[in-house]
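Engineer: sequence first, predicted model second:
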Amino acid sequence: EWRDAASDAMKGGAGAFRDALAVEFPSDPKGGIPFFGMGEPNRPVTIYQWKSDWRSARDNDVDEKYPNMIVDWYPFSGRAPGEIAEAVDYGKKEEGKAFLTSWAAGNTLGGPALQAQRSVEKLVARGFGTITPVADQQQDGEANALWKNGNWTAVLTIPRAQEKFTFARGQTVPVAFAAWDGAKSERGGEKAVSTWYFLSLERPGSVFTYVAPLLAVAGVVAVELAGLRGLRARRNPAVAHQSFGAVARQWIRDLRAMMTRGGKGSA
């Protein structure tokens, strides 16, 4: 959760920028801790970036920014003259991608199909200027986010099993974060960034963790009953032959009587 005065998405303009959040961790923690700024050549990092306008990208196009715009015809889109084409219209046929050059080149930022499916992009980096998205079939991040009263709240979900390691209970993994504020024209390398934090995945608690307090209480009660029985036996030898159950019942009766007297006294 982080503060952001406005909810921003890229709404069909070159000067509009999205809000975003990224989580970074070593691609292989066994290889050591890489530099938090995009990793190192021999120690890459994996990055999951949530983008506020993905999954709703077709609703943030140029015709949403300029609702009164008029067009004549978008060739090869399958749309009739006068209809505004969406980017996804050009993906209905493979040759149509040629009109969206970034999509045709394999850039996930230009792929409306992927953006419609999820709001998180998975990337790998090995130093400055090397950040690269993984293939579409390896994109496995999910997120749900809500902006309300000047705050973004996001829940990012990623698989435990990564390419070179698995997040396991009892493990400690370095993680770093970055956030982009679209209202401040932040994009690319312009962002707020943290250094490494250390995420410790707790081990599951054993049954003994929950049973131990009960055993301790039972032990204390047993000791008190034994002491009470010994004290009564000194005062009355006949009590020495009573069972622990009888002593316990008498102890409870005495406790109730004491509480009753105390209640009457306070009244």
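Structural biologist: Sure, I can see it. Fair warning: this is a prediction, and the values are worked out from it, not measured in the lab.
Engineer: from now on I want contacts and neighbour counts done on CA atoms only, so please keep to that.
Structural biologist: OK.
Engineer: any idea how far A116 is from A218?
Structural biologist: Using Cα to Cα, to the nearest Å, we find A218 at a distance of 59 Å from A116.
Engineer: what does R235 give?
Structural biologist: 84 Å.
Engineer: of the two, give the one with the bigger neighbour count.
Structural biologist: Regarding R235 and A116, a neighbour count based on other Cα atoms under 10 Å identifies A116 as having more, with 15 against 10.
Engineer: so that one, which of the three states?
Structural biologist: Classification of A116 by DSSP: H, G, I helix; E, B strand; the rest coil places it in helix.
Engineer: if I look at it, how far off is T172?
Structural biologist: 34 Å.
Engineer: in which helix or strand does L156 reside?
Structural biologist: Under the assignment given by DSSP states H and E, the secondary-structure element containing L156 is strand 151-157.
Engineer: buried sites along that strand?
Structural biologist: W152, L156 (16 or more other Cα atoms under 10 Å).
Engineer: which strands and helices sit next to it?
Structural biologist: strand 2-3, strand 142-148 (3 or more Cα pairs under 8 Å, 6 or more residues apart in numbering; DSSP states H and E).
Engineer: got a markdown table for these, with mean neighbour count and distance to W251 too?
Structural biologist: Compiled in a markdown table, the helices and strands packed on strand 151-157 are given as follows (neighbours: other Cα atoms under 10 Å; distance: least, Cα to Cα, whole Å):
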| stretch | mean neighbour count | distance to W251 |
| --- | --- | --- |
| strand 2-3 | 12 | 57 |
| strand 142-148 | 15 | 57 |
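Engineer: residues near A192, how many?
Structural biologist: Neighbouring residues of A192 were enumerated by other Cα under 10 Å; the total is 12.
Engineer: and the comparison structure, right after this:
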Amino acid sequence: MDRPGWLAAESAAMVRVEELAAPPSVVRRADAAALALLDAYDRALAERLRHPAQDLLSRWAAEDPAGARYLLLTLFSAGVPTTAALLAGTALALTADPALAERIRQDPGFAGPLTDELLRWDPPGRVVTRVTDADTGLGGRPVPAGRVVHALIGAAHRDPQRFAAPHVFDPDRPAQRLLAFGGGLHYCLGSHLARAQALAFARAFARELPGARAAAPPVRHAGPSMADIARLTIHSPLT
């Protein structure tokens, strides 16, 4: 738990299993990462049981250690890579169009609609997979129980019936419901934290790196489910 680089690497390896048609090597690596992460969380919870502190982890360890290990797996190991993808997309937008960074410097509140448009334009996850637990319908078509359904969030966010000029990046568009954080029972518990981190990052980036430019096109993961940025090289006049 005290090795941020290890935690980030194992978390990234685990979430890659969500990619459509992930090869067996990715599945095996994800399984190993999940086991290693759960072991680390178990050790952290056991330490809190032995030496409780005035923090949330100590409370979880005392009340429900079995549930806490999976909650930690969700918060850190699933939430960190997706939040990192959102922050990388923010950095790309601010370096591709420096006028956006200038607007944030002049009006920090502009970071809000910019983040919302980034979640529409380039969501951290473009596909989510669900299994129907009962006969239902989707888009006017029947879907039997037990059927695997791949919901294309990236495509839904470019639906011309919901978004005017959907293929145009426009942070000034009216606020609309997005699917980047899911919905219903599956709505992301960490959505408010992720958005708060994105707002703070955008404001700090605009303030601390004026004039920053992308030095090369971003390198992305292959996708299609998670075509997030693997590397983005930035040039700043201040460095």
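Structural biologist: Looks like it came in fine. Fair warning: this is a prediction, and the values are worked out from it, not measured in the lab.
Engineer: mind checking the TM-score on these two?
Structural biologist: Once the chains are laid over each other, their TM-score by TM-score structural alignment, normalised by the length of structure 2 reads 0.27; 115 aligned residues with a Cα RMSD of 6.2 Å.
Engineer: strands along structure 2, start to end?
Structural biologist: Remark: strands of structure 2, listed N- to C-terminal, are 127-131, 136-138, 141-143, 148-152, 213-214, 219-220, 229-231, 234-235; assignment by DSSP state E.
Engineer: and the next element down the chain from the lengthiest strand in structure 1?
Structural biologist: Ranked by residue count and defined by DSSP E, the top strand of structure 1 is strand 172-180. Sequence-wise, the next helix or strand downstream of strand 172-180 of structure 1 (DSSP H and E) is strand 192-193.
Engineer: moving C-terminal from that following strand, which element do we reach first?
Structural biologist: In N-to-C order, the element after strand 192-193 of structure 1 by DSSP H and E is strand 197-200.
Engineer: helices or strands up against that next one?
Structural biologist: strand 172-180.
Engineer: from the contact counts, what lies against the lengthiest helix in structure 2?
Structural biologist: Looking only at structure 2 and at elements set by DSSP state H, the helix with the highest residue count is helix 24-50. Judged by 3+ Cα pairs under 8 Å, 6+ apart, the packing partners of helix 24-50 of structure 2 are helix 4-15, helix 56-63, helix 65-72.
Engineer: how about the helices and strands packed on strand 151-157 of structure 1 in JSON lines, adding distance to L123 of structure 1?
Structural biologist: Below are these laid out as JSON lines (distance: least, Cα to Cα, whole Å):
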{"stretch": "strand 2-3", "distance to L123 of structure 1": "22"}
{"stretch": "strand 142-148", "distance to L123 of structure 1": "14"}
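Engineer: out of the ones you listed, which is closest to I47 of structure 1?
Structural biologist: Closest to I47 of structure 1 of these, according to Cα to Cα: strand 142-148, at 12.8 Å.
Engineer: which strands and helices sit next to that closest one?
Structural biologist: Taking 3+ Cα pairs under 8 Å, 6+ apart as contact, the helices and strands that strand 142-148 of structure 1 lies on are strand 151-157.
Engineer: ok, and the closest non-adjacent residue to Y41 of structure 2?
Structural biologist: Residue nearest to Y41 of structure 2 in three dimensions, not counting chain neighbours: R69, with 5.8 Å by Cα to Cα, 6 or more residues apart in numbering.
Engineer: now for that neighbour: which residues touch it?
Structural biologist: With contact taken as Cα atoms under 8 Å, 6 or more residues apart in numbering, R69 of structure 2 is in contact with L38, Y41, D42, L45.
Engineer: may I ask which of those has the most neighbours?
Structural biologist: Among the contacts of R69 of structure 2, L45 has the most neighbours (other Cα under 10 Å), with 25 neighbours.
Engineer: surely it and E63 touch.
Structural biologist: No. No contact is recorded between L45 of structure 2 and E63 when judged using Cα atoms under 8 Å, the distance being 10.9 Å.
Engineer: can you say which of the helices and strands packed on helix 24-50 of structure 2 is nearest to L87 of structure 2?
Structural biologist: The stretch from these with the least distance to L87 of structure 2 (Cα to Cα) is helix 4-15; that distance is 14.4 Å.
Engineer: and P65 of structure 2, how many neighbours does it have?
Structural biologist: Applying other Cα under 10 Å, we find 19 residues neighbouring P65 of structure 2.
Engineer: mind listing what it touches?
Structural biologist: Here P65 of structure 2 is in contact with D42, L45 (criterion: Cα under 8 Å, 6+ apart).
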